[in-house]
Structures are given as structure tokens and as C-alpha cells.
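Novice: For reference, the sequence and a predicted model appear below.
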Amino acid sequence: MTVFHRVTEGKLGSHDGCTIEDEVSQEFLDRIPGGLFRYRADDEGGTIDYVSRDVLELFGCATYEEFCSITGNSFIGMVHPNDRQRVTEEITSQIKCGNTDAVTYRLNRPDGAEVWVDDRGRYVVDDEG
């Protein structure tokens, strides 16, 4: 099981100085409707390090390995080739103004089916910058 940690300051959002750590399991993340994925924004193409089952289903994939072979395990590989430049420009522009982005694009599905998604992201700077 993969475990994700979220640290918040204070109890229930208060700022009394205590720290709360929550563990979120892979099973929990896989149950969130619509699908989730995470990628590194500091490398070319955005290497994916987490993808939920719903995202696999959107691509018509049975396994993570199949998804990786289709997308090259990168964010830009998820995006239909005809949408890649626009998506990259939109996300770059939005991140310059804040830490969130919203973009709509077609998926790069192996069967050629035209599937559009609304993608909402948050740019997070980790300890490594």
C-alpha cells in the first residue's frame, strides 16, 4: 500500500502551533471520483509518479504498465498530440499568476477515441524546490 502524508497546522485548521499528520491510502485515492494523478513539473514532459484507477480507465488501460507505454509515463504524453502545445502554454501562463491551473484537453488514447477532460491542478513546491 502506498501512503501519502498531508501535514496541516493546527487542529481543524486552527493555528495553535500543533501539527497533524494524516495518512491517505492508495485505496482511498482510487475511490475519489474523476481520477487523480501527480507529476513532476520540473522535468521535461512531467514524469508521473502517481495515477489512480479512474485515470487508467479513462485511457482504457487495465494496468499501470499499459498506461506508461501509451503516455511515456509523462503528463504531456497523456495529452492528445494536437492539444499539447496549447495545454503547455495555458498551464505555464496560469502558474505564473498563481499556484493553480485549469485546462481542457483530449486524451492521447491508443484506440483513437476522442475523450475530453477538464483538468484542475495545483503547483506545489516540495522540499527539493
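Specialist: Great, that's in hand.
Novice: For the rest of this, base every contact and every neighbour count on C-alpha atoms.
Specialist: Fine.
Novice: Show me where this structure has its strands.
Specialist: Here the chain has its strands, by DSSP state E, at 3-9, 19-25, 37-39, 48-51, 100-106, 116-122.
Novice: just the angle between the first one and strand 19-25, please?
Specialist: When axes from the mean of the first three to the mean of the last three Cα atoms, to 10 degrees is applied, the directions of strand 3-9 and strand 19-25 differ by 160 degrees.
Novice: who does strand 3-9 touch, helix- and strand-wise?
Specialist: When contacts are defined as 3 or more Cα pairs under 8 Å, 6 or more residues apart in numbering; DSSP states H and E, strand 3-9 packs onto strand 19-25.
Novice: Check it against this one:
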Amino acid sequence: MSYDTYTCSPPVSSSTPATLTFNSFQEGGDGGAESECDTQFHSDDTPVVALSTGWFNNKQRCSNSITIYGNGKSVQAMVVDECDSTMGCDAEHAYQPPCANNTVDASKAVWEALGVPEESDDWGKLEITWSDA
């Protein structure tokens, strides 16, 4: 099976449209290896995200905060990883397909701060906007 891959992402604005997805950045979580920015794992209770390859921009957003707007709320989260839009389906990427070019892959803490119930249909994939904090 082949997947679309991307090296670019849409331009970042004060209200950048994106799809929020769920990721565990903890050791043994579905994020796979340590976060690319700091070679650390991060608790599900910490608001952290991985950005699509284009937005990650060769680590240029590492350790920066972004503001995520969704479900009528907002939350700040720190960029700790890349959601690889160029490669996937291997051990390093937890056998997941490549990310789309408009993905903000977020920890459980981000989802909880946005007030999205775990049992809702929106949990795991939610249309949001984001901006640099």
C-alpha cells in the first residue's frame, strides 16, 4: 500500500487550519521513539505536540509554544516532535502511515484542556486552528 507524502505544509497564520490527532509521547506510547527536539519522552499529562514536517521546519519550532483553538476552547502546548509527513510504516514511526501536511499530533493533556470527552466521536481527530504563541 502506498501513502501520500509531503515536504511542505500550508502557511502559518494567526488562525492556521489543521487536524488535531492523538499521540502518546510517553515511553512505550504510540509515538514510537523519543521526541526529536529533546530526545526525551513526555508524560501524557503534559501539553505537547508534534507538527507535520513542513510546520516542524527542520526543528525551527522545537521547544516553542503554539496555541491551539478547538471545541470552543484554547490551550498552549510545546512543540517537541515532528509528525513525519515524508515517511512511515516502519518501527521508527510505530508502523503508522505518514502524517498529512496539516497535522498537529497532540498529547492527552491537550485533548483534555480542549474539553473533548474521550468517549466522543471527536476524540482522536478534530478540526482546529493554531498559531505560534
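Specialist: That came in fine, so what should we check first? In this text, all values refer to a predicted model and were calculated from it rather than measured experimentally.
Novice: Now the TM-score, please.
Specialist: The TM-score (TM-score structural alignment, normalised by the length of structure 1) is 0.27; 70 aligned residues with a Cα RMSD of 5.2 Å.
Novice: In TSV, list the strands of structure 1 along with mean neighbour count and distance to Phe75 of structure 1.
Specialist: Listed next are these as TSV, based on neighbours: other Cα atoms under 10 Å; distance: least, Cα to Cα, whole Å:
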stretch	mean neighbour count	distance to Phe75 of structure 1
strand 3-9	12	20
strand 19-25	12	22
strand 37-39	17	7
strand 48-51	16	6
strand 100-106	16	12
strand 116-122	13	11
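Novice: buried set for the host helix or strand of Glu82 of structure 2?
Specialist: Applying DSSP states H and E as the criterion places Glu82 of structure 2 in strand 73-83. Using 16 or more other Cα atoms under 10 Å as the test for burial, strand 73-83 of structure 2 gives Ser74, Val75, Gln76, Ala77, Met78, Val79, Val80, Asp81, Glu82, Cys83.
Novice: Tabulate the strands of structure 1 in TSV, adding columns for distance to Thr88 of structure 1.
Specialist: Shown next, in TSV, are the strands of structure 1 (distance: least, Cα to Cα, whole Å):
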stretch	distance to Thr88 of structure 1
strand 3-9	27
strand 19-25	30
strand 37-39	14
strand 48-51	16
strand 100-106	9
strand 116-122	12
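Novice: just checking, what packs against the lengthiest helix in structure 1?
Specialist: The longest helix of structure 1 (DSSP state H) is helix 84-97. Under the contact definition 3+ Cα pairs under 8 Å, 6+ apart, helix 84-97 of structure 1 sits against strand 100-106.
Novice: swap the cut-off to 10 Å and go again
Specialist: With contacts taken as 3 or more Cα pairs under 10 Å, 6 or more residues apart in numbering; DSSP states H and E, helix 84-97 of structure 1 sits against helix 75-78, strand 100-106, strand 116-122.
Novice: any idea how far Glu82 of structure 2 lies from Lys73 of structure 2?
Specialist: Applying Cα to Cα, to the nearest Å, the value for Glu82 of structure 2 to Lys73 of structure 2 is 24 Å.
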